[in-house]
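Visitor: predicted model follows, preceded by the sequence.
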Amino acid sequence: MNSNKHWLEPDWPAPGHVHAATTLRTGGVSSGGFASLNPATHVGDNVEAVRQNRQIIKAMLGLPAEPVWLEQIHSNKAIDAAKSQSLEQADASYADKPGVVCAVLTADCLPLLVCNTGGNRIAAIHAGWRGLLSGVIGNTVAAMGNQDLLVWLGPAIGPACFEVGAEVREAFIEKSAEFATAFKECGNGKWLADIYQLARVDLASLGIDRIYGGHFCTVTDHDRFYSYRRDKETGRMATLIWRD
């Protein structure tokens, strides 16, 4: 596989039988604001183009099955991907069986991949600030059994671009004073939020310190990433994890 082409592979010490990737915006058939490898059906793209893009992703990554796609609603719900029969409303999925592909779609929100050191439990999490605040990471980790976990933070909006209102900062600090480290005042009652730091603080509270990635910015890296904040009409990247 060519990790420099149409997808990224996490730089993390996961066991060899655990496979993971984030697709880039290149290499597909969609056009306009969705150009070109958009696998999201809910953003207004041509349905046939999305179907073809999903087939391209499945082929180029050598996926063992169709990904378990979610109807993401900025919730804290995590589901067992192996038991999913239809498009479920959730923002994370986990699996403890081989051949099940957990997947989330993002275009500024934070995708997290999780696996245990034994490599028999995996998860994919979609975390915008609402999901982070409501505990989507903690719920997923609890469902996995909370054991010796590695986490990779995929492409998300960078700390210089994520402007939020004071009410967002206050909601996090009300939950834990530790979250104050993720905010920087930028004037007019606004704050810059570091979504990667928000995730790191949350993970630390769960006893997880083996955290990798977290150095991307979807807004400024136009060539590789979709960004809703930048473009409004745009596609999504897929972040996927599966095991042999």
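Guide: Right, received. Where do you want to start?
Visitor: from here on, just use CA atoms for contacts and neighbour counts.
Guide: OK.
Visitor: point to the residue nearest the middle of this protein.
Guide: In the chain, the residue lying closest to the centroid (Cα atoms, centre = their mean) is Pro111, at 1.3 Å.
Visitor: that one - that's part of a strand, no?
Guide: Yes. Residue state for Pro111 (DSSP: H, G, I helix; E, B strand; the rest coil) corresponds to a strand.
Visitor: OK, contacts around it?
Guide: Neighbouring residues of Pro111 by Cα atoms under 8 Å, 6 or more residues apart in numbering: 104-105, 124-127, 153-156, 239.
Visitor: how close does it get to Arg230?
Guide: 18 Å (Cα to Cα, to the nearest Å).
Visitor: then Ile125?
Guide: Between Ile125 and Arg230 the computed distance is 22 Å (Cα to Cα).
Visitor: below is structure B, check it against A:
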Amino acid sequence: MTAYSHLIDGVAGIRHGFGDKTHMMPEALLPWQETLAVKKQVHGIHIHRVEGPAEQCGPADGVLTSTPGVLLSVLTADCLPLLFARRDGKRIAALHAGWRGLLAGIIEGFADMLAKDDDPADWVAAIGPSARPCCYEVDEGLVEDFLARLPIPGAIVNPAYRRLDLAAIARYKLNAAGFQAVDDIGHCTICATREEEAGTPAEHHFAYTSYRRNSKKRALDPAYPTISGRNQHSGLVILP
């Protein structure tokens, strides 16, 4: 069920994909796996400029490169993976944006970073599979925090009681920051399913690894395995 963005597909010289439970790393990106930029995601806003293959980036929730043959990816299990490509295929980027990153301004920080020598209007962006408002229930205090701190219409932030729409918030922020072409994959990591043969266990029907879904299962059964090491990669590479 590996998902792709039609906007990024339209950029010549780029390979990309959004991983799932079956293929944590999208198959299209496997030839470049050894070049993957290595980082520690901390739900922050730091974006690292990657210069070479397998670069050690330290703590970072975003990566940006103009170097061909270097794979960029973010790991998610309900947070938003955001992929970016310049329309001419000369630069790419990937951001990890959970609710903390959205509140802290990782999208605005990326746009400001580009503005020093580029224009967000020359880029396309894709919002990947993530927790969606159909399933993403949060504490009312967090909803109020979003409504108080972000200049975004309430109906976009909070489409239903105690629900956050992270993808809609990201799209609004991307548009406001100057990214005019934004694609949303639309899959919910908590409830999206895939076709399975009859008789397969219900758990195997889920398409994505989900922290929320896993946490609920572990609350009922502490022996249920964690998702450690099973987050999906969303990434892209400039072809060498």
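Guide: Perfect, thanks for sending it. From a predicted model like this one, the values you see are computed outputs, not experimental measurements.
Visitor: still on that earlier bit, corresponding residue for the residue nearest to the centre of structure 1 in structure 2?
Guide: The equivalent of Pro111 of structure 1 in structure 2 is Pro81 (alignment by TM-score structural alignment).
Visitor: sorry, back to before: more neighbours, Ile125 and Arg230 of structure 1?
Guide: Using other Cα atoms under 10 Å, the more surrounded residue of Ile125 of structure 1 and Arg230 is Ile125, with 30 against 16.
Visitor: find the helix or strand that the more buried one is a member of.
Guide: Following DSSP states H and E, one finds Ile125 of structure 1 within strand 122-127.
Visitor: packing partners for that strand?
Guide: Applying 3 or more Cα pairs under 8 Å, 6 or more residues apart in numbering; DSSP states H and E, we find strand 122-127 of structure 1 packed against strand 92-95, strand 102-106, strand 110-116, helix 136-144, strand 237-243.
Visitor: would you check the span in structure 2 matched by the helix or strand following it?
Guide: Using DSSP H and E, the helix or strand that follows strand 122-127 of structure 1 in sequence is helix 129-134. Alignment of helix 129-134 of structure 1 against structure 2: residues 99-104, by TM-score structural alignment.
Visitor: residue in structure 2 matching Ile195 of structure 1?
Guide: By TM-score structural alignment, Ile195 of structure 1 lines up with Leu166.
Visitor: residues contacting its match?
Guide: Going by Cα under 8 Å, 6+ apart, Leu166 of structure 2 touches 80, 98-99, 131-133, 157.
Visitor: quick check: Ala21 of structure 1 touching Trp12?
Guide: No. With contact defined as Cα atoms under 8 Å, Ala21 of structure 1 does not count as touching Trp12 (11.5 Å).
Visitor: the two: which is more packed in?
Guide: Neighbours per residue (other Cα under 10 Å) separate Ala21 of structure 1 from Trp12, with Ala21 holding more: 20 against 14.
Visitor: what's the average distance of the match of helix 129-134 of structure 1 to structure 1?
Guide: For stretch 99-104 of structure 2, the mean deviation from structure 1 after alignment is 0.5 Å (mean Cα distance after the TM-score superposition for structure 1).
Visitor: quick one: residues in contact with that stretch.
Guide: With contact meaning Cα under 8 Å, 6+ apart, stretch 99-104 of structure 2 is reached by 43-45, 79, 146, 149-150, 166, 169-170.
Visitor: quick check, nearest of those residues to Met113 of structure 2?
Guide: Ile45 (11.5 Å; Cα to Cα).
Visitor: Leu150 of structure 1 maps to what in structure 2?
Guide: Alignment note (TM-score structural alignment): Leu150 of structure 1 maps to Val124 of structure 2.
Visitor: now swap in Tyr94 of structure 1 and tell me
Guide: Under the alignment (TM-score structural alignment), Tyr94 of structure 1 maps onto Leu64.
Visitor: which ones are touching the nearest residue to its match once chain neighbours are set aside?
Guide: Closest residue in space to Leu64 of structure 2, ignoring its immediate chain neighbours: Ala93 at 4.2 Å, by Cα to Cα, 6 or more residues apart in numbering. Going by Cα under 8 Å, 6+ apart, Ala93 of structure 2 touches 62-65, 72, 83-85, 236.
Visitor: the helix or strand where the match of Leu150 of structure 1 lies vs strand 92-97, what angle?
Guide: Val124 of structure 2 is part of strand 123-127 when elements are defined by DSSP H and E. Interaxial angle, strand 123-127 of structure 2 versus strand 92-97 (axes from the mean of the first three to the mean of the last three Cα atoms, to 10 degrees): 40 degrees.
Visitor: ok, average deviation of strand 123-127 of structure 2 from structure 1?
Guide: Here the mean offset of strand 123-127 of structure 2 against structure 1 after fitting is 0.8 Å, by mean Cα distance after the TM-score superposition for structure 1.
Visitor: and that strand, what does it pack onto?
Guide: Using 3+ Cα pairs under 8 Å, 6+ apart, strand 123-127 of structure 2 sits against helix 6-9, strand 80-86, helix 166-176, strand 181-184.
Visitor: want to throw the contacts of stretch 99-104 of structure 2 into JSON lines with distance to Cys191 of structure 2?
Guide: Formatted as JSON lines, the contacts of stretch 99-104 of structure 2 follow (distance: Cα to Cα, whole Å):
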{"residue": "His43", "distance to Cys191 of structure 2": "23"}
{"residue": "Gly44", "distance to Cys191 of structure 2": "26"}
{"residue": "Ile45", "distance to Cys191 of structure 2": "28"}
{"residue": "Cys79", "distance to Cys191 of structure 2": "14"}
{"residue": "Phe146", "distance to Cys191 of structure 2": "24"}
{"residue": "Arg149", "distance to Cys191 of structure 2": "29"}
{"residue": "Leu150", "distance to Cys191 of structure 2": "27"}
{"residue": "Leu166", "distance to Cys191 of structure 2": "15"}
{"residue": "Ile169", "distance to Cys191 of structure 2": "20"}
{"residue": "Ala170", "distance to Cys191 of structure 2": "20"}
